[in-house]
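**Q** return a 3D structure for these sequence lines:
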Amino acid sequence: MDTSVVVVGAGPAGLMLAGELRLAGIDVVVLEKLEERTGESRGIGFTIRTMEVFDQRGLLPRFGDFQTSDMGHFGGVPLDLGVLDSEHWAAKTIPQSQTETVLESWTSELGADIRRGQEFTGVVADSEGVSVHVRGSDEPLTARYLVGCDGGRSEVRKALGFDFPGTAATTELFLADVRGVELEPRMTGEQVSGGMVMAARLPDGVQRIIVGERGVPPQRRTEPPAFAEVADIWKRLTGDDISEADPVWVSAFGDAARQVTQYRKGRVLLAGDAAHIHLPAGGQGMNTSIQDSVNLGWKLAAVLRGNAPESLLDTYHGERHEVGRKLLENTRAQSMLILGGDEVGPLRDVLGELFGYPEIERHFAARVSGLDISYEVGGGENPLLGFRMPPLELTCGSQRTTSSRLLRSGRGVLLDLVGNPTLRARAEGWSDRVDLVAGTPRNVTPGSPLAETAAILLRPDGHVAWAAPGSHHDLPMALNRWFGPSR
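**A** The predicted model follows:
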């Protein structure tokens, strides 16, 4: 084989996956048809869970200074994210172009082979591997696995005939980043007569506007709309003339909602927008795509290293397809709130009233932040099981650390919180894949799940695979399930 994995697409999902694979020592080639990054930034900022994921890999300092906020929204109805248990808030001012720059730098430093100007044209896959065809090359690129991270119009998805059911777009919205105009901020999904508008200030004097005219069907476009078209609609809906603004870039998008029925076909897998498309409400699409890759990366690496059976890859579909399904569910609901007219006003009012109840607000805040995600890890009474590890500070000998820092290497972690050498001895056979850490918790509040927990097994993606007391599986069974047989 020329390489172990070919990743098609050098967007956030493809770059994150390549980085995860390289952390585990897996060779990877990333094919990107564009010669250079476009500089466009459809996604802005990170959800709380993505902030945690980047902290787990030590990436947050690479983004420099940025603004965070403990306020979010569901379909334009404000949400207090401060009700959630996290050491991070949502990032609001990081354009996707910067995210791609950071991830490409990190991935390249780790040794990924990123090949720009290389367009995927087809693949032949069998039980042994894949032969990937690239435009202009007579010889295919051979690998053991292919992962399509090539966006909503994925050529990998089409080439393999993945079923992609869902609903077509019913309306068209326009997005433009502009300079030379000063606009008052408008909340997400602000309703005006005839449509919806949004305006937000970005770094470097850039203003982002989104505008959608109600009742106008989407067009089939082969190139971005002219800025004059966007300015005309903006003036019709707001009365403001922005025609003299300098457009940085312009795009059109719709509210189509589709998801593949299978994230894996043998040696070919999909991640990110290649697997699911939807209205980009709250920036959840890019964030979910990044988290797809973090879920897949360590599993694919474990199979390629021979530590785990190929059946571990089936858990990627089992876990992330359900996350994608819920994503489409909540973005379609938000679409009705954002794009609807006066008829949905009462619904917005009722939701605003319901969000006044802490449990309801916490549920919706966790939903849009990615903190409600739970995986099936064997069952049990411990409430941490399957969820992401909540923030935990530890004293390990004379050193202080956090649960996030312990995940920097992309390995599993067994946390012994009560000083139990017998427990660590039982996991010794997996120490080539799992770090065995004894530490004393420092920031645990009485009554929290962590206060009653003696030991925790973390997967490389930060989700709790086992905890004591309260897991139905014993520790060796959990280690074997997620990390393969003992050496």
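**Q** for the rest of this, base every contact and every neighbour count on C-alpha atoms.
**A** OK.
**Q** number of residues surrounding the closest residue to Arg426 other than its chain neighbours?
**A** Nearest non-adjacent residue to Arg426, counting by C-alpha to C-alpha, 6 or more residues apart in numbering: Pro476, 7.1 Å away. Close neighbours of Pro476, defined as other C-alpha atoms under 10 Å, add up to 15.
**Q** now do Asp126
**A** Neighbour tally, Asp126, other C-alpha under 10 Å: 12.
**Q** surely it and Arg267 touch.
**A** Yes - using C-alpha atoms under 8 Å, Asp126 makes contact with Arg267 at a distance of 7.3 Å.
**Q** for the stretch 301-450 of the chain, which segments are assigned as helices?
**A** 314-339, 345-354, 358-369, 421-426 (DSSP state H, counting those that start in this stretch).
**Q** can you put those helices in JSON lines and add mean neighbour count and distance to Asp70?
**A** Shown next, in JSON lines, are those (neighbours: other C-alpha atoms under 10 Å; distance: least, C-alpha to C-alpha, whole Å):
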{"stretch": "helix 314-339", "mean neighbour count": "19", "distance to Asp70": "19"}
{"stretch": "helix 345-354", "mean neighbour count": "13", "distance to Asp70": "17"}
{"stretch": "helix 358-369", "mean neighbour count": "19", "distance to Asp70": "10"}
{"stretch": "helix 421-426", "mean neighbour count": "13", "distance to Asp70": "38"}
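**Q** for the comparison step, fold the sequence that follows:
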Amino acid sequence: MFVDRTPFVTVNVKYDVDVTVVGAGPVGLLLAGELALAGASVQILERLAEPDKAMKAGAINVPTAEALDRRGLLPEAEKVQRELFERVGSFAGTTAGRAAREPRFTGHFAGIVLDPGLVDWSDPDLAAHTAVDGARMVPQPELEALLAGHVARLGVPVHRGIEVTALQDTGDEVLLGTTAGPMRTGWLVGCDGGRSTVRRLAGIGFPGTDPELTGHLAVADIADPEKLANGWAWSPQGAYRHGPQPGRVVTVEFDGAVADRRAPVTLDEVQASLRRVSGTDVTLTALHGNATRWSDNARQAAAYRQGRVLLAGDAAHVHSPFGGQGLNLGAGDAMNLGWKLGAVVAGWAPEGLLDTYDDERRPLGAWVLDWTRAQIGVLRGDAKSAALREVVADLLSTGAGATYAVKKISGVTQRVDLPGAHPLTGRYAPDLWLADGSRLVDHGHGGGFLLLDRTADARLAPRAAAWGDRVNSVTDAHGTPAGLLVRPDGVVAWAVDADADFDSDSAAVAGLEAALHRWAGTP
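**A** This is a model prediction of the structure:
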């Protein structure tokens, strides 16, 4: 593997751990937590001395909220949403007040806000995932704080102010050069953003499409907010959004990528952009927090894994933030990779398990890139794009169109291509309430696999007894699905209905045992 400049003469083993995660954003924190639950020793190296306060994602999708739920973090996320709605409710009078009380979160496509009143909430895909409705509006800074507390409770150290300068994969470990001195680690995971140092040092390509727009996101004091429309508005110069939080503004200008995205975003820069796209002389008097600048650069790593070096989150894929897919895509990476790499460290991983990380996450990453590219085509200010926007808006104003888009944005239709004919196989496990009043997810806070046994004589649980250190069997009253094997990332690996044959030599039992061997290794 590629070796950078720093020589490895002597290696200081002060940070000798199974896995080093580079990047203390939501993806790195979530991944480190999963690794710790799997029994791996893990550390996080972060370039920034303090948590990044820049404005980024404002919400999470269903799979991300369910990932928090699976680890017992749902109450904290629900608290964040309640507090956010209290702030939003004071903005723009009764309209925002109604939105703050609205339990259904829809989102938007290219600035076309989806009307929750049009959505068929009885659709089976949506109805199966409602337990986390109260924890969807979780902005990224609050999510990072929540996850920082989670990894702290698990004993994961976060070393701030340290940059990685070199790496060498020896085949048995990864040697690191850092600004704190040489280190060594069993595995290295780059969760260090779109300009990933880990990806660059590993020599992993990053093909994709170049940017054509500059976007800004800021919270500002506005002297004359009445000059701006509430919500999204378009013009030949671009688009902007005012709200939903007081003073929050987003601008989009199709002027190509800025020369230096790392330069601090100034009040004058945001005001000038907002004036251009709104066609007003609106005046901003102050910025709150760190405003951000972004583009529609869309790229995907040529490989998510190269030897003992792996990538997750923006280090593996970048795109515009439209639809809020980036943070959620990275969270899915972390949940998928965490238990698999943990299994490798623990020594029980079936052959090829780690390779399934790239196999399973790459197609979803490619879809998200195209989903965001499509929105850029609708957002442009030219006449053809404006005409297309009218057509798309018309489609999204129908019940079928709004329901389709909400299902895609919320993530409830995500599926991994796994063997098995049952419709739940490869999908995220639905909300399942048990006869004792608990939910299935309540039994998985410590990680590991979950086996739900609802057969009349509890015939399935004994089949998983040999995997007792990896599989938590939960018996419940007779019902359907009668059996469900859920991986630690929430994906259903095997499922069967109540009308199946559960004799010892039946196809249902053979299917369960095959899934256990495939995913949980040798008992």
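**Q** what's the TM-score here?
**A** With the length set by TM-score structural alignment, normalised by the length of the first structure, the two chains reach a TM-score of 0.90; 468 aligned residues with a C-alpha RMSD of 2.3 Å.
**Q** follow-up on the earlier one: show me what the residue nearest to Arg426 of the first structure aligns to in the second structure.
**A** With the correspondence set by TM-score structural alignment, Pro476 of the first structure lines up against Glu513 in the second structure.
**Q** let's verify that match: helix, strand, or coil?
**A** helix (DSSP: H, G, I helix; E, B strand; the rest coil).
**Q** what about the alignment partner in the second structure of Ile456 of the first structure, how many neighbours?
**A** Matched to the second structure by TM-score structural alignment, Ile456 of the first structure sits across from Leu484. Residues near Leu484 of the second structure, counting by other C-alpha under 10 Å, number 25.
**Q** which residue sits closest to Leu484 of the second structure, ignoring its sequence neighbours?
**A** The nearest residue in space to Leu484 of the second structure (C-alpha to C-alpha, 6+ apart) is Ala495, at 4.5 Å.
**Q** neighbours of that neighbour, how many?
**A** 25.
**Q** how about it, what does it touch?
**A** By C-alpha atoms under 8 Å, 6 or more residues apart in numbering, the contact set of Ala495 of the second structure is 422, 424-425, 481-485.
**Q** for it, pull up the helix or strand it's in.
**A** Here Ala495 of the second structure sits within strand 492-496, counting by DSSP states H and E.
**Q** mean deviation, that strand versus the first structure?
**A** On superposition with the first structure, the mean distance recorded for strand 492-496 of the second structure (mean C-alpha distance after the TM-score superposition for the first structure) is 0.7 Å.
**Q** chain center to that strand, what's the gap?
**A** Centre-to-centre, strand 492-496 of the second structure and its host chain are 23 Å apart (C-alpha atoms, centre = their mean, to the nearest Å).
**Q** do stretch 475-487 of the first structure as well
**A** 27 Å.
**Q** so where do the strands sit in the stretch 351-487 of the first structure?
**A** For the stretch 351-487 of the first structure, the strands defined by DSSP state E, counting those that start in this stretch cover 393-396, 399-402, 412-416, 434-438, 440-441, 455-458, 464-468.
**Q** can you redo the ones you listed as TSV with distance to Gly58 of the first structure?
**A** Putting these into TSV (distance: least, C-alpha to C-alpha, whole Å) gives the following:
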stretch	distance to Gly58 of the first structure
strand 393-396	16
strand 399-402	12
strand 412-416	16
strand 434-438	17
strand 440-441	21
strand 455-458	17
strand 464-468	20
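**Q** which stretch of the first structure lines up against stretch 445-463 of the second structure?
**A** Mapped onto the first structure using TM-score structural alignment, stretch 445-463 of the second structure spans residues 408-426.
**Q** what's in contact with the matching stretch?
**A** Contacts with stretch 408-426 of the first structure, where a contact means C-alpha under 8 Å, 6+ apart, come from 20, 23-24, 56-58, 298, 406-407, 433-441, 453-461, 475-476.
**Q** end to end, how far does it reach?
**A** Stretch 408-426 of the first structure has its terminal residues 24 Å apart, counting by C-alpha to C-alpha, to the nearest Å.
**Q** that older thread, buried subset of the contacts of stretch 408-426 of the first structure, written for PyMOL?
**A** Buried residues within those, by 16 or more other C-alpha atoms under 10 Å, are selected in PyMOL with:
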select buried, resi 20+23+24+56+57+298+406+407+433+434+435+436+438+439+440+441+453+455+456+457+458+459+460+461+475
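**Q** list the residues that contact Leu135 of the second structure.
**A** You called it Leu, but residue 135 of the second structure is Ala. 65, 74, 77-81.
**Q** ranges for the helices of the stretch 201-350 of the second structure?
**A** Counting by DSSP H, counting those that start in this stretch, the helices of the stretch 201-350 of the second structure are 267-278, 325-346.
**Q** pick the most deeply packed of those helices.
**A** Scoring those by mean neighbour count under mean count of other C-alpha atoms under 10 Å gives helix 325-346 as the most buried, with a mean of 24.
**Q** what angle do that helix and helix 399-410 make?
**A** With axes from the mean of the first three to the mean of the last three C-alpha atoms, to 10 degrees defining the directions, helix 325-346 of the second structure sits at 40 degrees from helix 399-410.
**Q** show me what helix 325-346 of the second structure is packed up against.
**A** Secondary-structure packing of helix 325-346 of the second structure (3 or more C-alpha pairs under 8 Å, 6 or more residues apart in numbering; DSSP states H and E): helix 26-37, helix 62-70, helix 355-379.
**Q** figure out which of these is closest to Leu154 of the second structure.
**A** The closest of those to Leu154 of the second structure is helix 26-37. By C-alpha to C-alpha, the value is 6.6 Å.
**Q** buried set for the next helix or strand after that closest one?
**A** Counting by DSSP H and E, the next helix or strand C-terminal to helix 26-37 of the second structure is strand 42-46. By neighbour count on 16+ other C-alpha under 10 Å, the buried set for strand 42-46 of the second structure is 42-46.
**Q** how far off centre is strand 42-46 of the second structure?
**A** Per C-alpha atoms, centre = their mean, the displacement of strand 42-46 of the second structure from the mean C-alpha position of its chain is 19 Å.
**Q** fine by me, we can end here.
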